[in-house]
Structures are given as C-alpha cells and as structure tokens.
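Trainee: The sequence isn't on hand, but the structure is:
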C-alpha cells in the first residue's frame, strides 16, 4: 500500500494524511476524534516525542506547499483547507521552536491535565471499554515520565514556569492523589476506576493505583526539585511569549495594545453598570459585591423543581 504522505495530493488530502499521522503520535487527539485504536494509549511528552510531532508539522507544511501548485488546488474548498492547516501548524511550530513544551506547567492546560481529562471523555459503557480504560491507566506512568523529562530539560536550560503556577498545580495534584485537605488517600483515578464493572474490579483498581502512584511521584518531584529551582523567578511570561500564545489560541496575530485597551474599557463600562444595579438593590452599597452578599441572605428565593422551572420560563 502506498503511503499518502509520500504522494503529491491536493491540500485536503495533505490535511487528511496529517490527521492520520497525528493520531498515531497523539492518542489523546485520537480519542477526541473518535478513533478507537487511540483509546488505550497516551502520548510521548518527552523532548523527543515533542520533536517528532514538530517534524510531522514541518513535513506537512512542505507537502502542503507542493500540493498548492497542483491543478485544482485553487478551488475555494482547497484554498480554505490550506489556509487553516498552514495557520495551525505554523502556530504550533512557533510554540515548539520557542521550547514552550519544556515549561508546560499550568493549572488549566498541561500534559498532566490532558492525561487526567481524557479518561472523562473516552468510552466507558461496556466491559471492553473498561478493559481499554485499564490499559490507558497503565500508560500513565510512562506518559508522566516523559513530561517530567521535558520539565527537567527546561529547568536545566532556565526555561521554566513561575512559582505561582507551580504552587497552584501542586495543590491540584495533592487533591488528585487523595492527599488534599479533604482527601481519603485513594485519589481521583481510584474513584474513577471504581465506577467500572465488578468483573474488572481488581484489574482496574491495580491500574488506578499505578496511575495515582505516577501522579504522586510527579507531585513529589515538583515539590522537592522543581519548585525550589524556580523560587524567586517572576510569574509573568513577558510580551513575546504572551503574543506567541495569543496567536496559538486565537489563530491571529493580535494588536495587544489595542486588545488590552478594549478589555479595560469594557471592564470599566461593565463595572459602572454593576454599580448602578447594586445601588438599586442596596442603596448606599460600597461595591457590587456587597449587594451580591446581601442578595445571598436577603434576596428572594425560589424553592421546588416546578417552581424553579416556572420562574425560569417566565424570566
């Protein structure tokens, strides 16, 4: 069988081949795209794994340039596809080339969050589904080892996250492994696995313990090595990094000064409206939040399912 990445296709065929290759390297993306073969695996988050993904993007961009020269590539659908593919790949490569993957510590979007989150969206209806869940749980240690390898490389190069990001993530990981203030010592993965079928109880419990142990090891390393290594560093990312990520998330090169000016003008406009409404609710209220606290204790309440439905429909 010929390899579609080694032919000279049109842009949409280049995009299709890229997606096929991507899900092989990034099983999390594969699960989101509904590819069953992806559900048991996790990505390689190590520097080497990141470079393999980047090389796929570079190869795809070269093939895209060739495809745009072919007859038929100037149709509206082909041009739109090419424009979107190029924009996404160049944005991703800009992030990779700046070695952002070596300091990916965030309380919202990081490899460890992606690893945990994917379990909530993968199939979990049948015995076969839960068997696959167990396989993916056992893949967690290798995935987090690769992530730690990247953070170690970043720390050695002086490319790291800020102290506040690290301390926030540490708090999250405490909760995930069951060591938080209200934790029971079992952790999120064990609670998730407990929802599986009785026939796989021992298998799932063992796999969940492996995953929890891997998160705990990562947490301990972050606390004992990474956090002291970034102590005293600024939490800010700087204009250049901010612009790079703004491009990545928005798909456009924003005028940051204009965007911030607009954001602050909207903030002050909305704050003015909030103060006006707060004065109607609690005359003399110092802030809108004082009026909100007043509503929590003195405001009207609607009790009962049917009553809430009628109130919402009337509203």
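Mentor: Cool, the structure landed. It should be emphasised that the depicted structure is a prediction, and the values quoted were computed from it without experimental measurement. Residues are numbered from 1 along each chain as shown.

Trainee: okay, CA-based contacts and neighbour counts for the rest of this
Mentor: OK.

Trainee: The stretch 201-315 of the chain: helices as residue ranges?
Mentor: Counting by DSSP state H, counting those that start in this stretch, one finds helices in the stretch 201-315 of the chain at the ranges 201-221, 227-230, 239-250, 256-281, 288-298, 305-314.

Trainee: Only the buried residues of the longest one, if you could.
Mentor: Neighbour-count burial for helix 256-281, with 16 or more other CA atoms under 10 Å as criterion, is recorded at 275, 278, 281.

Trainee: Over to stretch 58-71?
Mentor: Buried, per 16+ other CA under 10 Å, within stretch 58-71: 60-61, 63-64, 66-68.

Trainee: Mind putting those residues into CSV with secondary structure and distance to residue 141?
Mentor: Shown next, in CSV, are these (DSSP: H, G, I helix; E, B strand; the rest coil; distance: CA to CA, whole Å):
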residue, secondary structure, distance to residue 141
60, helix, 31
61, helix, 33
63, helix, 35
64, helix, 36
66, helix, 40
67, helix, 40
68, coil, 42
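
Trainee: which one of those sits closest to residue 25?
Mentor: residue 60 (14.2 Å; CA to CA).

Trainee: wait, the closest one sits on residue 12?
Mentor: No - applying CA atoms under 8 Å, one finds residue 60 not in contact with residue 12, separated by 11.5 Å.

Trainee: The structure to be compared is supplied as follows:
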C-alpha cells in the first residue's frame, strides 16, 4: 500500500487538490474491478483541520494534521494561487514537514506553481524543475539556484517531481500512476480522464511576454526596438550601438536582465508574433515568415518548432479554425 499525502496549503488551487485525490482513488477502483487489491491510501493533510481557500468561498477538510503523519510514500504539493510570495509566507510552517518527509524517504511532487513552495524548502537547489511557463521568470528570480527546464511538462530528479503549467499536472499524475502500477493502468486512467498521456511539452501553450521587470534602461530601450521592428533583420551590433554599449557588455547585461541571450530574445519575439498571425489570419506560411523577418523557410521552421514544439503548419491547424476550413 502506497501512502499518498496531498498537502492542503493556504492560498491553494482547489482543483489541484481534488484532481489527484480523484485520480488515485479511481485507480484503486480500476484495480478492484480487475481483481487486484487497491494500492493507494490517499489522505488530505494540512496544518489545520479545515483550510479555507478562494477568499473563504471554499473550505477543505483535512483527514490528518501534518504532525499526525507517521509515514508517507508520496507528498503532493498542489498549485498555489495569487501572489507567490504571499502564498509561500502563509505556508512557511509546512516547509520543515515537507523536508522531513523527503529525508525519511518519501517522494515529493509539485503541481504547476506548487513548485514555488517546493523550492522554498531548499530541496530543489542545484536540481532541475518544471513550473508554469507564465511564472518562469519570477521563479528564476526567486530561486536562482534551481534550474528551470523551459517548456517541460514533467521533470524528475532524485525523488523530486514537478510539472508544467495548469492542466499539465495531469501528465505528472499519470506519470506517477505508471511508475507505481504499470503502463496499462496509466493508459486506462488517461482514457478515463481524457488526458493525452504522452504530451511532453507546454511550449505550444506558452506566450512570450519578454522579461521587462528590471531596471536596466539601456536593455529596455533595446527590447522596445526589437518589439517595434519585427520585420527587420536585427543584429547584436546594431542594438549595442543603439544603446551606446560595447557588444560584450551589451550581451552580458541583456542576459542578466532578460534571462535570454539577445538572439534567443529576438527569435522568441518574432515567433510570438508569427503565432498570433497563424491564430488569427488566413496568411500562408511564407507570408507570415516574411512578416517576421525570415527569408529561409527551413530556418524559420526549425526555430518555430524549437520554441513551440510544433511546426508552423501543425500550429496553424491546431489553433486556427479558418485554416482548417
């Protein structure tokens, strides 16, 4: 029997607590139907017997207080809600318990931005981690010693698991089901819950907004120039001259400010514009490619797929109903 402890934190997302409880309980039912013994003992655990979330709109009753948990095999940290620093502060008394369970041999899995709470324990320092694409910059600023895997759906390292954004946590939950049971049971669960079991990237869902939450005015000027000149072939030397910096100094400051190299940033801005065009217009691949300053079809296709996980044609067909017509 595997003991699964689903943490019920303050400032949490209710679905990220209910969904793992539902999944592991359903797997128990699948096993019972096939004549096997249920595998998971699922408990909701917390610092209080009742935790109110969504400004008191919902209440979740825990089955065990943290100090009552004697032995667990898997700790699940659900997604947090609202301001991450506030959410972490509201749950700081749970951090020693998470570390204690890990040190006693338990595995720990964070769902979506639950990674912020897991990282606050220090257990992720020097390790890899996934989180919601929209929170990666904030996460990297708060936890510079953790390596965020861009676009990843599931990351596993030394009994620590993390997932990408929002509903991506279902893929981590199915991953854990397969690990504890078998592939057949995981596939059954994926069909029951209508989840694509082998989706391995959240890149197609990501929206690049650029990292402008910094104080380097020269770099902001360069970013603004990139944003306003999507169709142009912009060089690093051109940008460095624009802000009166040497190339090496400009590249170093740009990386520090944006968490992207200059060329990575330019490509991501251009591909983001191309994505919006594919979603909302009838333009063909070449027209969009020229609109964002590329002339080499092979290079455009390669960069687009690297950033989004899909080819331009696949992306257009996935998100543009007009293209399908």
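Mentor: Looks like it arrived, so ask away. Not measured: the values here are computed from a predicted model.

Trainee: And the TM-score between them?
Mentor: TM-score of the superposed chains, computed with TM-score structural alignment, normalised by the length of structure 1, equals 0.28; 149 aligned residues with a CA RMSD of 6.3 Å.

Trainee: Beyond the one helix or strand residue 98 of structure 2 maps to, next helix or strand please.
Mentor: Following DSSP states H and E, one finds residue 98 of structure 2 within helix 95-103. Next helix or strand after helix 95-103 of structure 2 toward the C-terminus (DSSP H and E): strand 107-110.

Trainee: Return the list of helices and strands in contact with that following strand.
Mentor: strand 74-77, strand 160-163 (3 or more CA pairs under 8 Å, 6 or more residues apart in numbering; DSSP states H and E).

Trainee: Make CSV from those and add mean neighbour count and distance to residue 61 of structure 2 to it.
Mentor: Converted to CSV, those look like this (neighbours: other CA atoms under 10 Å; distance: least, CA to CA, whole Å):
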stretch, mean neighbour count, distance to residue 61 of structure 2
strand 74-77, 25, 16
strand 160-163, 27, 25
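
Trainee: For residue 312 of structure 2, find the nearest of those.
Mentor: That would be, of these and by CA to CA, strand 160-163, which comes in at 25.6 Å.

Trainee: Mind checking what helix or strand follows that closest one in sequence?
Mentor: Criterion used, DSSP H and E; the element after strand 160-163 of structure 2 is helix 169-180.

Trainee: which strands and helices sit next to that next one?
Mentor: With contacts defined as 3+ CA pairs under 8 Å, 6+ apart, helix 169-180 of structure 2 has these neighbours: helix 15-33, strand 160-163, helix 183-192.

Trainee: now the angle from the last one to helix 169-180?
Mentor: Pointing back at helix 183-192 of structure 2 there. In terms of direction (axes from the mean of the first three to the mean of the last three CA atoms, to 10 degrees), helix 183-192 of structure 2 departs from helix 169-180 by 160 degrees.

Trainee: Now the very next helix or strand once past helix 183-192 of structure 2: buried residues?
Mentor: The element immediately downstream of helix 183-192 of structure 2 (helix or strand, assigned by DSSP H and E) is helix 217-228. The neighbour-count check on helix 217-228 of structure 2 (16+ other CA under 10 Å) flags 218-220, 222-223, 226 as buried.

Trainee: closest to residue 162 of structure 2 among those?
Mentor: Using CA to CA, the buried residues of helix 217-228 of structure 2 come closest to residue 162 of structure 2 at residue 223, 31.3 Å.

Trainee: isn't residue 117 of structure 2 right next to residue 88, touching?
Mentor: Yes - the pair residue 117 of structure 2 / residue 88 is scored as a contact, 5.9 Å apart, by CA under 8 Å.

Trainee: quick one: which of those two has more around it?
Mentor: More neighbours surround residue 117 than the other of residue 117 of structure 2 and residue 88, with 25 against 22 (other CA atoms under 10 Å).

Trainee: name the helices or strands packed onto the one helix or strand residue 52 of structure 1 maps to?
Mentor: Assigned by DSSP H and E, residue 52 of structure 1 belongs to helix 47-67. Judged by 3+ CA pairs under 8 Å, 6+ apart, the packing partners of helix 47-67 of structure 1 are helix 11-25, helix 76-97, helix 127-157.

Trainee: Ok, which of those helices comes nearest residue 246 of structure 1?
Mentor: Per CA to CA, nearest to residue 246 of structure 1 of the helices and strands packed on helix 47-67 of structure 1: helix 76-97, 9.7 Å.

Trainee: tell me which residues in that closest one are buried?
Mentor: Going by 16+ other CA under 10 Å, helix 76-97 of structure 1 has these buried residues: 78-79, 81-82, 85-86, 88-96.

Trainee: now, which of those residues sits nearest residue 245 of structure 1?
Mentor: residue 95 (7.3 Å).
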